[in-house]
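>>> Sequence and computational prediction follow.
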Amino acid sequence: MIEDDLELAEILTEFLEQYDFQVTTEDDPFKALSILKLEKFDAVILDLTLPGMDGLEVCEAIRSRQNIPIIISSARSDVTDKINALELGADDYLPKPYDPRELVSRIHSVLRRYDAVSIAASESACDFKLNESAMQISYKNRPIELTNAEYGILAHMIKKQGMVVSREDLIHNVSAINEDSSNKSIDVMMGRIRNKLGDKALIESIRGIGYKLLK
């Protein structure tokens, strides 16, 4: 939960914990983005009025890095804010004040939608076998020899199969890639991955953006 009203955050946290949610609260948007990069969460509850950085910018930054449910929780009632938030990748917009029970229902709703997408993606990715604990990927039952960076790229692409993945997304989300890496170095690694898969058409280049692993 990214919320600078600490009293409200405490109330919501105590309420959500009654429904077996574990909540991490941060009132500094810059720290929150750092935490999101280092730790795995199931959803984000995001206020729009934050110190030092507008919540819409935070929403855009989160969505550019990862595919995670984002629920906006804001007292800003301007319909433009709601439209902008949804266009920037928010999944839901809950105007304050609201009954905390509605927040619980909204969280359950977005998690169900994301679970359904994940199941569909895993079914469509049946040619790939991803063993994260062993850092091993097989394609059509054939293990692929990959460097750590190549493994990280392909694993991320498999999780987002059918979606366009930007080079910046890969740089931010693959730990084996240096954040100072250039787009050219990503392209070189992607070329090596294509060769190792033995099917260069499997990964489509999206001009000016990045790549897409085809279904």
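Received the coordinates, thanks.

>>> use CA for all of it now, contacts and neighbours both
Fine.

>>> how about the strands in the chain?
Along the chain, counting by DSSP state E, strands occupy 44-46, 70-74, 92-95, 128-131, 136-139, 142-143, 164-166, 203-206, 210-213.

>>> Using JSON lines, please lay out those together with mean neighbour count and distance to Thr80.
Shown next, in JSON lines, are these (neighbours: other C-alpha atoms under 10 Å; distance: least, C-alpha to C-alpha, whole Å):
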{"stretch": "strand 44-46", "mean neighbour count": "23", "distance to Thr80": "17"}
{"stretch": "strand 70-74", "mean neighbour count": "24", "distance to Thr80": "13"}
{"stretch": "strand 92-95", "mean neighbour count": "18", "distance to Thr80": "12"}
{"stretch": "strand 128-131", "mean neighbour count": "17", "distance to Thr80": "41"}
{"stretch": "strand 136-139", "mean neighbour count": "17", "distance to Thr80": "44"}
{"stretch": "strand 142-143", "mean neighbour count": "13", "distance to Thr80": "50"}
{"stretch": "strand 164-166", "mean neighbour count": "19", "distance to Thr80": "27"}
{"stretch": "strand 203-206", "mean neighbour count": "16", "distance to Thr80": "30"}
{"stretch": "strand 210-213", "mean neighbour count": "20", "distance to Thr80": "30"}
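
>>> what would those look like in JSON lines with distance to Asn195?
Supplementary listing: those in JSON lines, determined by distance: least, C-alpha to C-alpha, whole Å:
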{"stretch": "strand 44-46", "distance to Asn195": "38"}
{"stretch": "strand 70-74", "distance to Asn195": "36"}
{"stretch": "strand 92-95", "distance to Asn195": "41"}
{"stretch": "strand 128-131", "distance to Asn195": "16"}
{"stretch": "strand 136-139", "distance to Asn195": "13"}
{"stretch": "strand 142-143", "distance to Asn195": "14"}
{"stretch": "strand 164-166", "distance to Asn195": "19"}
{"stretch": "strand 203-206", "distance to Asn195": "11"}
{"stretch": "strand 210-213", "distance to Asn195": "14"}
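
>>> also this one, for the comparison:
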Amino acid sequence: MGRILVVDDDPTVAEVVAGYLDRAGYAVDRAADGPAALARAAAHRPDLVVLDLMLPGMDGLEVCRRLREHGPVPVVMLTARGDEDDRILGLEVGADDYVTKPFSPRELVLRVESVLRRARPAGPRGPLGAAGLTVDPSARRATKNGAELALTLREFDLLAFFLRHPGRAFGREELMREVWGWDFGDLSTVTVHVRRLRGKVEDDPARPRLIQTVWGVGYRFDPTGTGREGD
């Protein structure tokens, strides 16, 4: 079913998480700190990383950045508090999901399954394109004016969704349901990913023209780039 790397300096948490993932059918590696996690990932590239934000020495944010330097890998971040700043930081560095401690191990397994399911190609689909952007869902490859875009899993799915529905406005709840597959969750997740995606596809992210804010509704992809935009 896939290889999961669990990174947590609390041996009890790591053992419980690894046990539940093992019983769910995953091959599980464990690491207690950032350098060990990077070494494990280099030796056996994981299909997903469950990563604690608060690690000794090298924190989870830095571990996530370094993992991503070697290619895309889905990350579920563990945060010790329900503090919004922690969640936003995790999402800003590209975490695909987060779980706040204390958490239900069963819920974590479900989150892992959801992220992995959406990371797999959903069958043959033709390339999508507009406004100099192209997305190939089968190859999980996106470009802007021919140049490769370094997108996370959720950024890729979000861009593909926008390209499939040009000109239509979507609320954040609808985007969370359609792109993340969640019926509930923190809507700041959508806000952060839209901001990150704008930073990669807009000519001027401070004045976005393609991914436009629709006040009171949410967001709309305008392939013409001619609409007026609120931040």
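The structure has been received and is ready for your questions. For clarity, every value in this text was computed on a predicted model and none was experimentally measured.

>>> re the thing from before, nearest to Leu33 of structure 1 among the strands of structure 1 would be which one?
Nearest to Leu33 of structure 1, of all the strands of structure 1, is strand 44-46, at 10.7 Å by C-alpha to C-alpha.

>>> Next, the mean deviation of that closest one compared to structure 2.
Superposed on structure 2, strand 44-46 of structure 1 shows a mean distance of 0.1 Å to its aligned residues (mean C-alpha distance after the TM-score superposition for structure 1).

>>> Who are the packing partners of that strand?
Contact partners of strand 44-46 of structure 1 among helices and strands, from 3 or more C-alpha pairs under 8 Å, 6 or more residues apart in numbering; DSSP states H and E: strand 70-74.

>>> go with 10 Å
helix 55-65, strand 70-74, strand 92-95, helix 100-124 (3 or more C-alpha pairs under 10 Å, 6 or more residues apart in numbering; DSSP states H and E).

>>> what's the matching range in structure 2 for the shortest one?
Think strand 92-95 of structure 1. Structural correspondence for strand 92-95 of structure 1: residues 97-100 of structure 2, per TM-score structural alignment.

>>> Tell me where structure 2 has helices.
11-23, 34-43, 60-68, 84-92, 105-119, 153-164, 172-175, 188-201 (DSSP state H).

>>> So which of those is the most surrounded?
Burial of the helices of structure 2 is given as mean neighbour count (mean count of other C-alpha atoms under 10 Å); helix 153-164 ranks first at a mean of 21.

>>> relative to helix 105-119, how tilted is that helix?
Angle between the axes of helix 153-164 of structure 2 and helix 105-119 is 50 degrees (criterion: axes from the mean of the first three to the mean of the last three C-alpha atoms, to 10 degrees).

>>> just the angle between helix 153-164 of structure 2 and strand 75-79, please?
Using the same axes, to 10 degrees: helix 153-164 of structure 2 against strand 75-79 is 120 degrees.

>>> average offset between the match of strand 92-95 of structure 1 and structure 1?
Looks like 0.4 Å for stretch 97-100 of structure 2 (mean C-alpha distance after the TM-score superposition for structure 1).

>>> mind checking what Asn148 of structure 1 lines up with in structure 2?
So Asn148 of structure 1 corresponds to nothing, using TM-score structural alignment.

>>> what's stretch 44-60 of structure 2 aligned against in structure 1?
So stretch 44-60 of structure 2 sits over residues 39-55 in structure 1, by TM-score structural alignment.

>>> and the end-to-end length of that stretch?
Taking C-alpha to C-alpha, to the nearest Å, the first and last residues of stretch 39-55 of structure 1 lie 20 Å apart.

>>> buried sites along it?
Judged by neighbour count using 16 or more other C-alpha atoms under 10 Å, the buried positions of stretch 39-55 of structure 1 are Ala43, Val44, Ile45, Leu46, Asp47, Leu48, Thr49, Leu50, Gly55.

>>> give me every residue that touches the most centrally placed residue in structure 2.
Against the mean C-alpha coordinate of structure 2, by C-alpha atoms, centre = their mean, the closest residue is Asp96 at 2.5 Å. By C-alpha atoms under 10 Å, 6 or more residues apart in numbering, the contact set of Asp96 of structure 2 is 48, 73-77, 90, 111-112, 115, 152-155, 180, 189, 193.

>>> against structure 2, where does stretch 66-79 of structure 1 fall?
Taking TM-score structural alignment, stretch 66-79 of structure 1 hits residues 71-84 over in structure 2.
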